[in-house]
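In: I would like to see how this sequence folds:
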Amino acid sequence: MTLRRWAALLPAIMLGTLFGTTVTPKQALAEFEIQESEVEKGETEVEYRGAVHWGFPGAEREEAEEDEEEGEGGGALDEEEEGEFVRQSHDIELQYGITERWLISTALSADEPLDEDFDVSSVEIELQYELIEREGNGIGLAFIGAYGFATRGGEADEIEFGPIVELGSGPLLLTTNTFFTSQVGDHRETDGLGFEYGWRAEYKVASRWGVGVEMFGEIEDLSNAGSFDDQAHSIGPTLFYNPGGEDDDIGGEGDDDDDEIGGPPELEFVFNIGVQFGLTDVTSDTALKFQGGIEF
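Out: Sure, this is the predicted structure:
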């Protein structure tokens, strides 16, 4: 089977798998990150990811209504009725390639939960190992392991691990992140592993520009079943800009030229911007997402 056919079938396969699993998640304000498999020794990247969310997820609406009946909260419901219900989520990440295979990163996350003030929600430390390096057409494979420290009282820390897969064919690049999660500590609310996924199909339309589709989802507890509509899933279009791209690149940075003269690393800015549309009742109706990074 060709890479193009796999690229076309993979989203359908993933959706079919998700319909067969169930859980009721605690809605999170995702930063819509697709991690790439490439690791480059000595490269440093500072990255910002942010999103603005519109729409009141159904599960949170029910919780707010219960609080209002008990005489607690209610402000979010008033904002929704007035058409002013907007929330934000933000990530700032620093990553560094310590070898040709190993990458270390740390990220600070902040968001604005229902009826709470905007604040830092977690600090994460992550290691990534590149098992197969993708060069143009072909496959790239890496694995990550991360530990997230919850900074809000009453919330659990979280472990995350799983593969990053890239499939390149001509101007098309398909990237998938399929990660398992586990809450740890005294405040854990799940009985087993959780599952988070994200996939991106990017098509290069110019040397520095690409267009594509991204989809994200979360199953918070695989051992506690629920329907697809009880899970967080969203999908939408994205526009990509990468000044380091060459005419024969595939939706990302070009390969290093063997004859290139050594020198200080160049400063590059990359970004993507897109819209995500919620597919279920526990997902925000719409989210405008932005991701930008400085590499050197």
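
In: C-alpha only now, for contacts and for neighbours.
Out: Fine.

In: helices along the stretch 151-296 of the chain, start to end?
Out: With DSSP state H, counting those that start in this stretch applied, the stretch 151-296 of the chain shows no helices anywhere along its length.

In: measure stretch 50-59 end to end?
Out: Start-to-end span of stretch 50-59 (CA to CA, to the nearest Å) is 23 Å.

In: Proceed likewise with the subsequent sequence, for comparison:
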Amino acid sequence: MKNRGQMMKDIAGSRALVLAATVAAVCACVSCPALAGTKLYSPLVEEGALEIEQRGFVTSDSKSSLDDEQFYSASIGYGLTDYWFAEIGGEWVRDPGTGKTRFDATKWENRLEIIGDGSHFVDFGLLIEYLKGGSGQPDKFEFGPLIEKRIGNTVTRANLLFEREIGAGRDSGLGVEYGAGIHYEFSDEFYAGLEAFGSLGPVHDFKSSKDQEHRAGPVLGGAFELEGVPGEIKAEIGYLRGLTGATADDTVKWMLEYELEF
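Out: Take a look at the predicted model:
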């Protein structure tokens, strides 16, 4: 009879095989992101966790082409198993200079934990997301690896995400975004850190460095409970400074989440 260590390796191997096949299928049927994301994903999944989340960002810049870009997302997700977290929600965008906020997409997001038991050098997972575009907007696939390393109270994360638009009005090529950050947890209720995000352009023809989007800055976050209310509320706010001429000078981002375990 197999020991526990061998069983864990077999399970991890089976997950990796299934996920590799999924990624291959996505790539086979699958542009460059319209804007660089500002969410840093963890590969870890908690079974039975219900999450209701609202997040977004707004930019400020002296150039009208970069000023007052806004993004809003509202979603609900659930840990279906100890390695699969599924989320559904909507996204709204205000393009710079328009003064109008439009519905951009309905999203179905899946976060898959491949290695998360602490037996390897890093915890590793995969994000697979499908976005159904709003009126006049193309559909999108987004996928890529999620990496996390914990040393004491310090947590380091890195995401490398690929995006391809499909349907009418799509861009050509496979776009690349990244996110990276390091957080120090002062307690279970409070953390602070630095994060960076960027968009490199299409894989087959990366933009010149001055035309790429890169932004970085500090974040503060924490969790708290309300008396008589089950679960906990998590909140985060961050300021990101643009590092290139193609990036807005100032970006303020936030996240508010209610989490309940079943």
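
In: give me the TM-score for these two chains.
Out: The TM-score (TM-score structural alignment, normalised by the length of structure 2) is 0.79; 226 aligned residues with a CA RMSD of 2.4 Å.

In: residue 123 of structure 2 touches residue 117, doesn't it?
Out: Yes. With contacts defined as CA atoms under 8 Å, residue 123 of structure 2 counts as touching residue 117 at a distance of 7.5 Å.

In: looking at those two, which one has more neighbours?
Out: A count of neighbours by other CA atoms under 10 Å puts residue 123 above the other of residue 123 of structure 2 and residue 117, at 21 against 13.

In: which ones are touching that one?
Out: For residue 123 of structure 2, the contact set (CA atoms under 8 Å, 6 or more residues apart in numbering) comprises 43-44, 114-117, 147-149.

In: counterpart of it in structure 1?
Out: Correspondence of residue 123 of structure 2 to structure 1, assessed by TM-score structural alignment: residue 140.

In: look up the closest residue to that match, ignoring the ones flanking it.
Out: Leaving aside its sequence neighbours, residue 140 of structure 1 sits nearest to residue 134 (CA to CA, 6 or more residues apart in numbering; 4.2 Å).

In: if I look at that neighbour, how far off is residue 42 of structure 1?
Out: Taken as CA to CA, the span from residue 134 of structure 1 to residue 42 of structure 1 is 18 Å.

In: looking at the contacts of residue 123 of structure 2, which are in strands?
Out: Among the contacts of residue 123 of structure 2, DSSP state E puts 114-115, 147-149 in strands.

In: tell me the helix or strand right after the host helix or strand of residue 108 of structure 2.
Out: Applying DSSP states H and E as the criterion places residue 108 of structure 2 in strand 101-115. Next along the chain after strand 101-115 of structure 2, taking DSSP H and E as the criterion, comes strand 123-133.

In: count the neighbours of residue 9 of structure 2 for me.
Out: By the criterion of other CA under 10 Å, residue 9 of structure 2 has 13 neighbours.

In: that one belongs to a strand?
Out: No. Under DSSP: H, G, I helix; E, B strand; the rest coil, residue 9 of structure 2 falls outside any strand and is assigned helix.

In: what's the closest non-adjacent residue to residue 185 of structure 1?
Out: Leaving aside its chain neighbours, residue 185 of structure 1 sits nearest to residue 156 (5.8 Å; criterion: CA to CA, 6+ apart).

In: counterpart of that neighbour in structure 2?
Out: Using TM-score structural alignment, residue 156 of structure 1 sits opposite residue 138 in structure 2.

In: ok, its match - contacts?
Out: Here residue 138 of structure 2 is in contact with 132, 165-170 (CA under 8 Å, 6+ apart).

In: out of those residues, which end up buried?
Out: By neighbour count, with 16 or more other CA atoms under 10 Å, the contacts of residue 138 of structure 2 hold 132, 165-166 as buried.

In: including distance to residue 261 of structure 2, could those go into JSON lines?
Out: As requested, those are exported to JSON lines (distance: CA to CA, whole Å):
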{"residue": "132", "distance to residue 261 of structure 2": "29"}
{"residue": "165", "distance to residue 261 of structure 2": "35"}
{"residue": "166", "distance to residue 261 of structure 2": "36"}
